[in-house]
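Student: Sequence first, predicted coordinates after that:
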Amino acid sequence: MRVVVAPDSFKGSITADDAARALARGWLAHRPGDDVRLLPLADGGEGTVDAFAAALPQAERRAATVPGPDGRAVTAAWLLLPDGTAVLELAQSSGLPLMAAPDPLGAHTYGLGAVARAALDAGATRLVVGLGGSASTDGGTGALRALGLRLRDAQGRDLPLGGAALADLAEIDATDLLPVPPGGVQLLVDVTAPLTGPSGAAAVYGPQKGAGPEDVALLDRALRRFAELAGGDPDQPGAGAAGGTAYGLATLWDTRIAPGAPAIAALVGLADALADADVLLTGEGRFDATSLTGKVVGSLLDAAGPTIRVGVAAGQVTGPVPASVSAAVSLVELAGSVDAALDIPASWLTEAGTVLADRLSRP
C-alpha cells in the first residue's frame, strides 16, 4: 500500500514533523513492506516553517534575533527557498508562548516585521507568512513599524507599541515603509474572523491572550480607530487573524490573505503525493467539529476524495466522526489519561500508527 502521513502539529505537545515520524514508525511496525511518504503540514500557525522545511529539503534555514512580543530578544527561524521565496511564521517571533507574562494591551508584532526585513535584506523576492499563535492584538502595526511605518497621536508623537495605543492614533505615515517584494506577500491564516466586532480579533481571541472584558472593549475600539484611518476591508474573512495582523499587512503593505491549510498543502505538493496514494494518515491535538472548518485535517479530507482511506490520530476525538474518516484513534484513550498522553506523545502516536495500520488494512 502507498501511504501518505500528513499531520498537523499537536499544539504544545509535538511538532508535525515528529508526529509524522511517529505515525510512520507505528504503521511500518505492522506493515513493513508499505511505501510510506511523510508530508507534515500546518495551517499558518505554529509549525509552518517546519512543514515547509520537511517537504522542501533544499530550503535553507536561517534565523534572526528580534524583539519578541514583550520586547525581550527572541531568535526566530525562517526559510529561504531556491526560488527566492522566504517562509516566515509569526509564532516564532511574536507568539504567545514567548511572553514572560500576558500583556494583552502592550504585546506587539514588531518582531515579525523585523524577520521580514531580515529576509528582504537577504535577497528574498517573495514572502509567505504564516499568521497564527499571536500574543498581541495590535493590527499588525508592530510589524509594519519594523518595516518603516510611523504612527502618531494628535500631538505628532510616535505611538508606543501595542494594540491599546491605537486608540490615540491620529496619523499614519507610510513615507518610509519598505516596498513589497516583487513576487508579493502571501499571508496564511487559520481563521475567518473579521477585524472588529463580536466575532473580531479582540472579542474572540483577546481573552486567550489575557484580556479581560475592559481590555477587549479597549482593543476593539483601538482596532476600529486604526481601520478608520487605514481604510481597506476590516470585514474581510481572515482580517482578524493574529490579532488583526492580517488586516494591517493586507491594507498597508498590499499583501494577500489566503486560508493557510490548503495553501501550504498546495505549496508542499500534497496533490502529487496523493495522486497514487491508498491511505492518508493525518492528525492534530483535538479532532472535533472545528477540524472541518479550514484546518489541516478538514482540508485533507476534502483533498482525499472518495478513493483514499483516511485515518486520523488525535490527542482527543470529540463528537461524531464524519463518514469521510475510515478510522480515528484518540491518544488519550490509548494512554488512559490526558497527562499520560501529553507525557510521551511520540510513543502514543507510534501506537496509534500501528492501530490505524491494522484497521485500515482490513477489507
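Tutor: Yep, it's here. Numbering: from 1, shown residues only.
Student: Could you use CA atoms for every contact and neighbour count after this?
Tutor: Fine.
Student: quick one: residue 267 from residue 308, how far?
Tutor: 21 Å (C-alpha to C-alpha, to the nearest Å).
Student: Where is the longest helix in the chain?
Tutor: For the chain, the helix that runs over the most residues, judged by DSSP state H, is helix 213-230.
Student: So which residues make contact with that one?
Tutor: Outside helix 213-230, the residues that touch it by C-alpha atoms under 8 Å, 6 or more residues apart in numbering are 104-105, 137-139, 163-172, 195-197, 200-203, 206-207, 234, 244, 251-252.
Student: again, but for stretch 178-188
Tutor: 43-44, 120, 124-131, 147-148, 246, 253-261, 263.
Student: And for stretch 311-329?
Tutor: Contacts of stretch 311-329 (C-alpha under 8 Å, 6+ apart): 10, 279-289, 301, 306, 309-310, 330-333, 338, 341, 349, 352-353, 355-356, 359-360.
Student: Span of it from start to end?
Tutor: 8 Å.
Student: got it, and stretch 285-296?
Tutor: Where stretch 285-296 begins and where it ends lie 11 Å apart, using C-alpha to C-alpha.
Student: Check the offset of that stretch from the chain's centre.
Tutor: 13 Å (C-alpha atoms, centre = their mean, to the nearest Å).
Student: Need the contact partners of it.
Tutor: 7-11, 41-43, 190-191, 259-262, 297-299, 314-321.
Student: The nearest residue to residue 43 once chain neighbours are set aside is in what secondary structure piece?
Tutor: Of all residues not flanking residue 43 in the chain, residue 261 sits nearest, at 4.0 Å (C-alpha to C-alpha, 6 or more residues apart in numbering). Assigned by DSSP states H and E, residue 261 belongs to helix 260-267.
Student: Residue 247 in helix, strand or coil?
Tutor: helix (DSSP: H, G, I helix; E, B strand; the rest coil).
Student: List the buried residues of the longest helix of the chain.
Tutor: 215-227, 230 (16 or more other C-alpha atoms under 10 Å).
Student: how about a markdown table for the residues you listed, with distance to residue 112 added?
Tutor: Below are the buried residues of helix 213-230 laid out as a markdown table (distance: C-alpha to C-alpha, whole Å):
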| residue | distance to residue 112 |
| --- | --- |
| 215 | 23 |
| 216 | 23 |
| 217 | 25 |
| 218 | 23 |
| 219 | 20 |
| 220 | 22 |
| 221 | 24 |
| 222 | 21 |
| 223 | 19 |
| 224 | 22 |
| 225 | 22 |
| 226 | 19 |
| 227 | 20 |
| 230 | 20 |
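Student: what about versus this one:
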Amino acid sequence: MKFLLAPDKFRGSLTAEEVCSAMAEGIRLVLPAADIIMLPMADGGEGTAEILTFDANGTMLTTPVADPLGKNIQATYGISADGATAFIEMASASGLRLLEPHERNPCLTSTFGTGQLILEAIQRGATRIILGIGGSATTDAGMGMATALGWQFWDAEGQLLEPNGKNLIKIHKIVRPTNFPQIQVEVACDVTAPLYGIGGAAQLYAPQKGATPEMVAQLDKGLKHLADLVKKDFGLDLAHVPGAGAAGGLGFGALFFLGATLKEGVKIVMEQTHFAEKLEGVNWIFTGEGKIDEQTLQGKLIAGIANAAQSRGIPVVALCGALLVSPEDIRRIGLSYATSIINRPMTLDEAIANAYNGVKDASQQLTHLFCKTSKRLFQK
C-alpha cells in the first residue's frame, strides 16, 4: 500500500515535517513495509519558504535587515540548490509578529526589510523569486520594498520621502532604478482585496495593525493617491486587480515595482513540489493542519489537496487538533474522512505537548481501519 503524507504544520506544536514523521510512524506500526512518500506542505503563509527550500534541496540563509520600524534584525530566506530561485516570506522582515502591540502603527511601518531580502537574493544570483506576503505589519503599498531596490519617491518640494504609510499621500514623483535586473516574481496571495476603498488594504486590514479610524482614512487616501499617480505617469491601472490590497498593498507594489504575478499560495506550493506527479500509484493521502474550520473550506491547503486527488479517485483523510466543521462540509471539500487527534479531555498545553503522539496514534488507528475494511487495498 502506498501513502502520500502531505500535511501543513500544526501551528504552535508541530512543523509539517514533524507531522509527516508522526504519520509515518503510526502507519508503519500497522504496515511495516508500507511505501510512504513524505511531502511537508504549506499554503503560502508562514513556513512556506522553508518548505519550498527543503523541496528544492536548498539552503536557508540569514541576513541583517530592517524590521517594520527600521530596527536591525536577522531575517531568513531560502535559496534553491542551483541558486536560481529564492523563497522569501515578507513576514520574516516586515511581519506584525516582529512588533510589540504598543509598537504597531501602519502609518510608520515599512516593507523596506522585505526589499532588502529581495536585493540580497538577487545579488546572490537568483533570477526567480517566490514571495509570500502574509502577516504584514505594514500599509505602505510596497513603497519601502521599492526604496530598498532603488526606486525613489519625491515630494512636491523635491525632497526624498521616507518610505512608510503616512508618506504615500505626499508622493509627487516616482523614479525607477537604473539597470535593475530582470527577475521573475510569483507572489503567494490568498487575499482578493483591492488596493483602496471599501474592503481595501486600509479599511479592511489596517485596524488589525494598530490603525485608528483617523489613520485608516489617511492611509486609504494615500493608497488611492499612489494608484492614481501610477496610472497617470506609468499608464498602469492596478488598484482593483484582485489581491492588490493584500499585505497592506504589497500586492499592488509587487505588481508595479516587480512586475510580479499574484497566485494562490496553495497552487504555488503544489506546483513547486510537483504534487500531481507524486500521486502516481498512491492509495491513500494523509493531510492535516492544526485546525479544520471555515477557512479550510475556502480553498486553502486541504481543499487544494482534496481537489487534486479527486480526479484520480484517491481518498484523502485529514488529521487536526480542532475539528470545527460538519461531516457535510468535510465531504463537500472532497475529504473521505477527518478526525481530531485529541481523544480525551485535555488542556491546550496538554494538547500541544501530546500532538506528536496524537498524530501517530490517529494514523495507526486509521491505517488499521483501512486494512480491516478494504482487503483489495490491503493486498496491494
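Tutor: Ah, there it is. Quantities reported herein were computed from a predicted structural model and do not represent experimental measurements.
Student: ok, of the contacts of stretch 285-296 of structure 1, which come out buried?
Tutor: 7-11, 41-43, 190-191, 259-262, 297-299, 314-317.
Student: which of the contacts of stretch 311-329 of structure 1 are buried?
Tutor: 10, 279-288, 301, 309-310, 330-332, 341, 349, 352-353, 355-356, 360.
Student: tell me the residue furthest from the middle of structure 1?
Tutor: residue 155 (37.6 Å; C-alpha atoms, centre = their mean).
Student: can you tell me how far the spatially closest residue to residue 203 of structure 2 that is not a sequence neighbour sits from residue 98 of structure 2?
Tutor: Nearest residue to residue 203 of structure 2 in three dimensions, chain neighbours excluded: residue 216, at 5.9 Å (C-alpha to C-alpha, 6+ apart). Using C-alpha to C-alpha, we find residue 216 of structure 2 at a distance of 21 Å from residue 98 of structure 2.
Student: Tell me which stretches of the stretch 1-150 of structure 2 form helices.
Tutor: 16-30, 48-55, 91-94, 112-123, 143-148 (DSSP state H, counting those that start in this stretch).
Student: likewise the stretch 201-350 of structure 1?
Tutor: Counting by DSSP H, counting those that start in this stretch, the helices of the stretch 201-350 of structure 1 are 213-230, 241-252, 260-267, 270-274, 296-304, 331-335, 338-343, 345-360.
Student: Tell me which of those helices sits nearest to residue 53 of structure 1.
Tutor: Closest to residue 53 of structure 1 of those is helix 260-267 (C-alpha to C-alpha; 11.6 Å).
Student: Please tell me which residues of structure 2 that closest one aligns onto.
Tutor: Per TM-score structural alignment, the counterpart of helix 260-267 of structure 1 in structure 2 is residues 265-272.
Student: Please enumerate residues in contact with that stretch?
Tutor: 41-45, 48, 52, 55, 132, 187-190, 276, 300-301, 304.
Student: Mind giving me the ChimeraX command for buried ones among these?
Tutor: Buried members of the contacts of stretch 265-272 of structure 2, defined by 16+ other C-alpha under 10 Å, are picked up in ChimeraX with:
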select :41,42,43,44,45,48,52,55,132,187,188,189,190,300,301,304
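Student: Residue 293 of structure 2 maps to what in structure 1?
Tutor: Checking TM-score structural alignment: residue 293 of structure 2 goes with residue 288.
Student: before we move on, the earlier item: quick one, which of residue 267 and residue 308 of structure 1 is more surrounded?
Tutor: More neighbours surround residue 308 than the other of residue 267 of structure 1 and residue 308, with 20 against 12 (other C-alpha atoms under 10 Å).
Student: OK, contacts around the aligned partner of the more buried one in structure 2?
Tutor: Residue 308 of structure 1 maps onto residue 314 in structure 2, with residues paired by TM-score structural alignment. Going by C-alpha under 8 Å, 6+ apart, residue 314 of structure 2 touches 282-285.
Student: how close does residue 314 of structure 2 get to residue 18 of structure 2?
Tutor: Distance from residue 314 of structure 2 to residue 18 of structure 2, by C-alpha to C-alpha: 24 Å.
Student: Residue 215 of structure 2 too?
Tutor: From residue 215 of structure 2 to residue 18 of structure 2 the distance is 42 Å (C-alpha to C-alpha).
Student: Equivalent analysis for residue 366 of structure 2, please.
Tutor: For residue 366 of structure 2 relative to residue 18 of structure 2 (C-alpha to C-alpha), the value is 18 Å.
Student: and what of residue 168 of structure 2?
Tutor: The value you get for residue 168 of structure 2 to residue 18 of structure 2, if C-alpha to C-alpha is used, is 43 Å.
Student: Can you report how many residues lie near the residue nearest to residue 100 of structure 1 when sequence neighbours are not counted?
Tutor: Once flanking residues are discounted, residue 100 of structure 1 sits nearest to residue 70: 7.6 Å by C-alpha to C-alpha, 6+ apart. Residues near residue 70 of structure 1, counting by other C-alpha under 10 Å, number 25.
Student: pretty sure residue 70 of structure 1 contacts residue 109?
Tutor: No. Counting by C-alpha atoms under 8 Å, residue 109 is not a contact partner of residue 70 of structure 1; they are 9.2 Å apart.
Student: Tell me which of residue 168 and residue 18 of structure 2 has more neighbours.
Tutor: residue 168 (28 against 19).
Student: and the counterpart of that one in structure 1, which of the three is it?
Tutor: Counting by TM-score structural alignment, residue 168 of structure 2 corresponds to residue 166 in structure 1. What three-state DSSP gives for residue 166 of structure 1 is helix.
Student: show me the residues around the closest residue to residue 238 of structure 1 other than its chain neighbours that make contact.
Tutor: Distances taken as C-alpha to C-alpha, 6+ apart place residue 192 nearest to residue 238 of structure 1, at 4.0 Å, with adjacent residues excluded. Residues in contact with residue 192 of structure 1, defined by C-alpha under 8 Å, 6+ apart, are 237-241.
Student: Distance check, residue 270 of structure 2 against residue 367 of structure 2.
Tutor: 25 Å.
Student: And residue 88 of structure 2, by the same measure?
Tutor: If you go by C-alpha to C-alpha, the gap between residue 88 of structure 2 and residue 367 of structure 2 works out to 37 Å.
Student: more neighbours, those two?
Tutor: residue 88 (30 against 21).
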